[in-house]
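>>> pasting the sequence and the predicted model now:
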Amino acid sequence: MALTERERQILEKIEQNPMISQNDLAQLCGITRSGVAAHISNLMKKGYIQGKGYVLTPPRYVAVIGAINMDVYGIADNDVVGESSNVGSIVSAVGGIARNVCYNLGHLGVRNYLISVYGDDEEGENVRSDSFANGIDITYCKQFSNSSTSRYLSVVDANGKQIVALDDMKISENITPEFLEQREQIIINAEAVVIDSSLPPQTIAWVCSKVSRPIFARVVSVNKATRLLPVLDHVDTLVLSEAESRLVSGIAVHDEQTAHVCMEALAKTGVKHTLMFVQGVGLIYRGDDETVTVPLPESASHAMRYENGAASGAMSALLWARMEGRDDSQSAHLAAAAAALSMRQVTSVFPEINARVLLEHAGLGA
């Protein structure tokens, strides 16, 4: 017998945590406990549940914890003149590292759950619409009343190079250990967990204390990079730029040689794999068996290079490559391909990304 949308929602949560209580189900689904009991009774009658704690093992999935933003991009038409108005274009779109990773993973065929927060403002409604339109599962997100959705403002020059960026991510302070405890089973049962340094320090520490599967961490901005310092020994894969490298390793990176020194220092702290973007060099990935450098060439038909989504694209590809059993060289080339694709448009994801496109652009065929 067919499931209703509510029954499907409840069944999905039970699949992730067979021992979940009806009170917890009611809270996550936003309905009463008696309503949950009625839906569970229907699921049992339909044969989907044979008793508490007796369900099939769920398929592999990734838990992604971090921000959803409303991104606003200002693109100058000409050289930017300070302390003056400049002619250009303004584009807005739903983004944020966690959301972008979920978008990419979903299009690559990796089941995932976004764990985040957003407001009850117009931008929050845009978040909901974007998630439904792009198949992003926000079941474990929470919409806060009387709160503003996180915003990110980026101004880039006529060549696509970022001049300055501002973020207003106060709502992300609600992603607390207590918030995650209500979603603990979905986190600890994940094949891998993605976090970024915009999360509160105590939240990062909670994740690292609970998760035994690989943790993929993205360093976000020089202002928040040091939040990962206490937990580097828990990080499987770290993604960062040369500007952020000194803050997490104590080593300033300015070329390929210093990047290798930095990665070696990070390895001594316990970081198993490192992916770094270095200006004038490209993408460098230190894997299990080798360190691979892949340039990020500019195509004649895509001279503009918008960098905002490059790291999220690369991390998504690395995670997909891991789940596909790819070696270090293939992983690096897939990450570079995803980064290059993301640079083609001002918004942070390449709309047509999928496994076939990624393999083709990485030179790995289908």
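That came through fine.

>>> from here on, contacts and neighbour counts on C-alpha atoms
Fine.

>>> measure stretch 220-227 end to end?
Start and end residues of stretch 220-227 are separated by 10 Å (Cα to Cα, to the nearest Å).

>>> before we move on, what about stretch 53-61?
Note: stretch 53-61 ends 20 Å apart using Cα to Cα.

>>> cool, stretch 150-166 as well?
So stretch 150-166: terminal residues 11 Å apart, Cα to Cα.

>>> below is an additional structure, to be compared with the one above:
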Amino acid sequence: MSGSVSKKEQLFALVSANPYVTQQELADALHLSRSAVAGHIAGLIREGRILGRAYMFPETRAILCIGGANIDRKLRTAAPLRMGTSNPVSQHESYGGVARNIAENLARLGVSAALMCAIGDDASGKGLMNHAKSSGIDTSGSLHVSGACSGTYTAILDHSGELVLALAHMELCELLNRDFLISRRSQLNAAAMIVADMNLPPDSIQLLMNEALVNNKPLIIVAVSQPKMARLPAVLNGVRLLILNQAELEQRLVTRFSSHEGIIGGCLQLQAQGVTDVIVTLGAEGVIFTDAKRGLPAQHLAAHQAEVVDVTGAGDAFAAAVCWSLHQTPDDMQLACQRGLQLAALTIKTETSVLQTLDATIFNEG
């Protein structure tokens, strides 16, 4: 066994020095058969240490976002909403979905981003994929479902831009099941970080948690709604970070919180269930976050002051900036939250779900 390991490490060193080396050249240098070389390479790919020809290395690995991708339809009332009657509205359509929005934000921030979602073969699905590719997102792991309609998210906003009601048609995400994820295991293993939204079926979330434990890979789970909190397993071992809002936290713990101290107590309950860190978003009140990696107590950060144009996408922007920051500086949760709040404030000033002028220079100040 020790000889086999030694040969594999020698092979890894040769590939590191020359990613374009051929298998025959490796076989000659190591005095191995071509089949033995192929076996070692397959093992390195399974371990996520190289990503196949031309043997891309972890420094270039993508942040893989798994979950919802859909068409966002935003209807904004021209005056205060009146129930039980017709309300004049303006309408705006864009590409959305929690995982998709996070992936686009990440790509615009300049990191390698991949999206694993399920879309139909309709015009919406084709548009979603074309837009993602044009944004620099790798969509090669996504599922294309013949004869299906792609997902939609319809948000009703009041005249001030605040969300009144949202209607989500996300049933294609049910096809991102355990068997599908296993079929994409090489891409899962190759990712630098996995960001999963809770549109995924429960068995898929459990699989990602199990593999994060085995592979010591950061897994960030982003809640999407109160009803889908039921998809989160009882034991949260393997989750590096859970991002959710106060209502979703209350749904999980079957408890109402009336103070920041109560919310901090709720975060500690989630940590007792196995998650490493928790971020609770509080809208205009900012966020509460834990910082287990540095052994610091839970803290509150105030939100940035911003004129609200449209809140849709602000939470996804926050999550993306947090993921980007943790990818750069893995153990600084406070910095990640500060960056998240900064990007969220910029996003709510626009009508788009993703800030179209976004790049990493926005974090240079401070």
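That came in fine, so what should we check first? Given the structure is predicted, the values throughout are model-derived calculations rather than measurements.

>>> so residue 103 of the first structure lies in a strand, does it not?
No - according to DSSP: H, G, I helix; E, B strand; the rest coil, residue 103 of the first structure belongs to no strand; its state is helix.

>>> doesn't residue 134 make contact with it?
Yes - Residue 103 of the first structure is in contact with residue 134 according to Cα atoms under 8 Å; the separation is 7.0 Å.

>>> give me the more crowded residue out of the two.
More crowded of residue 103 of the first structure and residue 134, by other Cα atoms under 10 Å: residue 103, with 27 against 13.

>>> out of everything not next to it in sequence, what's closest to that one?
residue 136 (6.4 Å; Cα to Cα, 6 or more residues apart in numbering).

>>> mind listing the strands for the stretch 1-150 of the second structure?
Assigned by DSSP state E, counting those that start in this stretch, the stretch 1-150 of the second structure shows strands spanning 63-66, 70-77, 89-96, 113-116, 118-120, 137-138, 143-145.

>>> of all the ones you listed, which one is nearest residue 261 of the second structure?
strand 63-66 (32.0 Å; Cα to Cα).

>>> mean shift between that closest one and the first structure?
Here the mean offset of strand 63-66 of the second structure against the first structure after fitting is 1.2 Å, by mean Cα distance after the TM-score superposition for the first structure.

>>> assign the equivalent of residue 289 of the second structure over in the first structure to helix, strand or coil.
Under the alignment (TM-score structural alignment), residue 289 of the second structure pairs with residue 285 in the first structure. Assigned by three-state DSSP, the conformation of residue 285 of the first structure is strand.

>>> where does the nearest residue to residue 285 of the first structure once chain neighbours are set aside fall, helix, sheet strand or coil?
Using Cα to Cα, 6+ apart and skipping the chain neighbours, the partner closest in space to residue 285 of the first structure is residue 275 (4.4 Å). Assigned with three-state DSSP, residue 275 of the first structure falls in the strand class.

>>> now residue 154 of the second structure
strand.

>>> can you tell me the closest non-neighbouring residue to it?
residue 73 (4.6 Å).

>>> residues in contact with the one you found?
91, 92, 93, 94, 152, 153, 154, 155 (Cα atoms under 8 Å, 6 or more residues apart in numbering).

>>> residue 245 of the second structure reaches residue 281, doesn't it?
Yes - Residue 245 of the second structure lies in contact with residue 281 (Cα under 8 Å); the separation is 4.6 Å.

>>> quick check on the two: which one has the bigger neighbour count.
Comparing residue 245 of the second structure with residue 281 by other Cα under 10 Å, the one with more neighbours is residue 281, at 26 against 21.

>>> how much space separates that one from residue 133 of the second structure?
In terms of Cα to Cα, residue 281 of the second structure sits 30 Å off from residue 133 of the second structure.

>>> try residue 191 of the second structure
Look at residue 191 of the second structure and residue 133 of the second structure: by Cα to Cα, they are 18 Å apart.

>>> okay, those two: which has more neighbours?
Between residue 191 of the second structure and residue 133, residue 191 has the larger neighbour count (other Cα under 10 Å), namely 23 against 16.

>>> stretch 185-193 of the first structure corresponds to what range in the second structure?
So stretch 185-193 of the first structure sits over residues 186-194 in the second structure, by TM-score structural alignment.

>>> the matching stretch: end-to-end distance?
One end of stretch 186-194 of the second structure sits 13 Å from the other (Cα to Cα).

>>> and the helices in the stretch 51-200 of the first structure, which stretches?
97-107, 122-134, 177-181, 184-188 (DSSP state H, counting those that start in this stretch).

>>> dump these into JSON lines; add distance to residue 62 of the first structure as well.
As requested, those are arranged in JSON lines below (distance: least, Cα to Cα, whole Å):
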{"stretch": "helix 97-107", "distance to residue 62 of the first structure": "9"}
{"stretch": "helix 122-134", "distance to residue 62 of the first structure": "16"}
{"stretch": "helix 177-181", "distance to residue 62 of the first structure": "15"}
{"stretch": "helix 184-188", "distance to residue 62 of the first structure": "8"}
